[in-house]
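Undergrad: what follows is a predicted protein model with its sequence.
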Amino acid sequence: MSDKTIYAKEFAICVSMSDLVTWEGDQTSPSVYLQAVFSTLEISVNILELHELYFAHLYSGYGDVHVYHARNNGGSIFAIDLYRELTDQLDLTGLFLRIESPKFDQALAHLRSFYDSARCQVAFEQAGYSKRLRETLDESRYPRLVEEEHAFIQQHFTHR
């Protein structure tokens, strides 16, 4: 019998876009917990830029997928789906993460703290294989028609 443990290193999280930032007066800053995840995994993500992109359109029915790869830390990946459903009133966004790092436990603790501090907690899925993560990363699916009535064509952007 083997003592090998299979770690669940893939995550699909759904929170409100407003949970990615903290407001002090009229100034925003990235969530300290989410920023700690990115620092731990050496993934360069500008949360404030993503927040601005999400709210750049006055109406729902817009938003692309952005994928960020770790610089020097194995195969860790962060992806975010900025698409706003036409009927979404909570500004929900999908965050997807694969943690391939010796600092897995540290990154997981920060990720869990981020979700636990979110005001709008919809889903926190941790798995050995996340179908939602894999679909989000699959560049062959893009550009893709998201809303037929609205005819929005979602794009996929990779950041290294």
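TA: On my side now, so go ahead.
Undergrad: rest of the way, CA atoms for contacts and neighbours
TA: Noted.
Undergrad: which helix or which strand is home to residue 115?
TA: Taking DSSP states H and E as the criterion, residue 115 maps to helix 104-117.
Undergrad: alright, now check it against this:
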Amino acid sequence: MPPIICANEFDICVSMPDFVTWAEDEHIPNADLAVALKAMGIALNITELYDTYFDDTPVGAGDVHIYPSAENESFLVMDLYRDLTDQLDIVSFSLRVDQSALYLALPHLRRFFDAAECQIAFRQSSHSQQLRSLIDGGRYPVLFDESGYLQTLIIHT
């Protein structure tokens, strides 16, 4: 019997405000996203990412960030470019989830998307072209004609 191909790559597109939950005057990481990333072994400060996006990333700018797992082959890649006409603060990200973490992370990724106020895309596949494109270091820097911004790839360790 041939081996089963594992659908462990994801492309998700939501609004940046979906990454956090507001409790009174404070924002905290979305619980499902935080659990999924923890299951994957990815150390990402979600509230810091949120603050950086809104406070330090002007419209017409934003880089691609890769966050690898310290525990397995999982990683997260986020495209934080802020389109000039985007009024919903849409962000796209892709993930490769190590098979050892897939069944822990998948239900939380799905709940994160299903609870998002701005649900654009949730794709699960065995081969994500978006993920491959985002991590292709040979395509950077990418020039955005509309803003003149040169997008770079940043790998966090």
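TA: Looks like it arrived, so ask away. For clarity, every value in this text was computed on a predicted model and none was experimentally measured.
Undergrad: re the thing from before, just after the helix holding residue 115 of the first structure, pick out the following helix or strand.
TA: Next element after helix 104-117 of the first structure (DSSP H and E): strand 121-127.
Undergrad: for the aligned residue in the first structure for residue 101 of the second structure, give me its contacts.
TA: Matched by TM-score structural alignment, residue 101 of the second structure corresponds to residue 103 in the first structure. By C-alpha atoms under 8 Å, 6 or more residues apart in numbering, residue 103 of the first structure lies in contact with 40-41.
Undergrad: again, 7 Å this time
TA: residue 40 (C-alpha atoms under 7 Å, 6 or more residues apart in numbering).
Undergrad: can you tell me the centre-most residue of the second structure?
TA: Taking C-alpha atoms, centre = their mean, the centroid of the second structure lies closest to residue 93, which sits 3.0 Å from it.
Undergrad: pretty sure that one belongs to a strand, no?
TA: Yes - assigned with DSSP: H, G, I helix; E, B strand; the rest coil, residue 93 of the second structure falls within a strand.
Undergrad: that one reaches residue 15, doesn't it?
TA: No - assessed by C-alpha atoms under 7 Å, residue 93 of the second structure is found out of contact with residue 15, at 10.9 Å.
Undergrad: quick one: the strands in the second structure, in order.
TA: Using DSSP state E, the strands found in the second structure span residues 9-15, 20-23, 26-29, 64-68, 75-79, 90-96, 121-125, 142-144, 149-151, 153-155.
Undergrad: could I get these as JSON lines with distance to residue 42 of the second structure?
TA: Listed next are the strands of the second structure as JSON lines, based on distance: least, C-alpha to C-alpha, whole Å:
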{"stretch": "strand 9-15", "distance to residue 42 of the second structure": "15"}
{"stretch": "strand 20-23", "distance to residue 42 of the second structure": "17"}
{"stretch": "strand 26-29", "distance to residue 42 of the second structure": "14"}
{"stretch": "strand 64-68", "distance to residue 42 of the second structure": "6"}
{"stretch": "strand 75-79", "distance to residue 42 of the second structure": "7"}
{"stretch": "strand 90-96", "distance to residue 42 of the second structure": "11"}
{"stretch": "strand 121-125", "distance to residue 42 of the second structure": "19"}
{"stretch": "strand 142-144", "distance to residue 42 of the second structure": "26"}
{"stretch": "strand 149-151", "distance to residue 42 of the second structure": "23"}
{"stretch": "strand 153-155", "distance to residue 42 of the second structure": "13"}
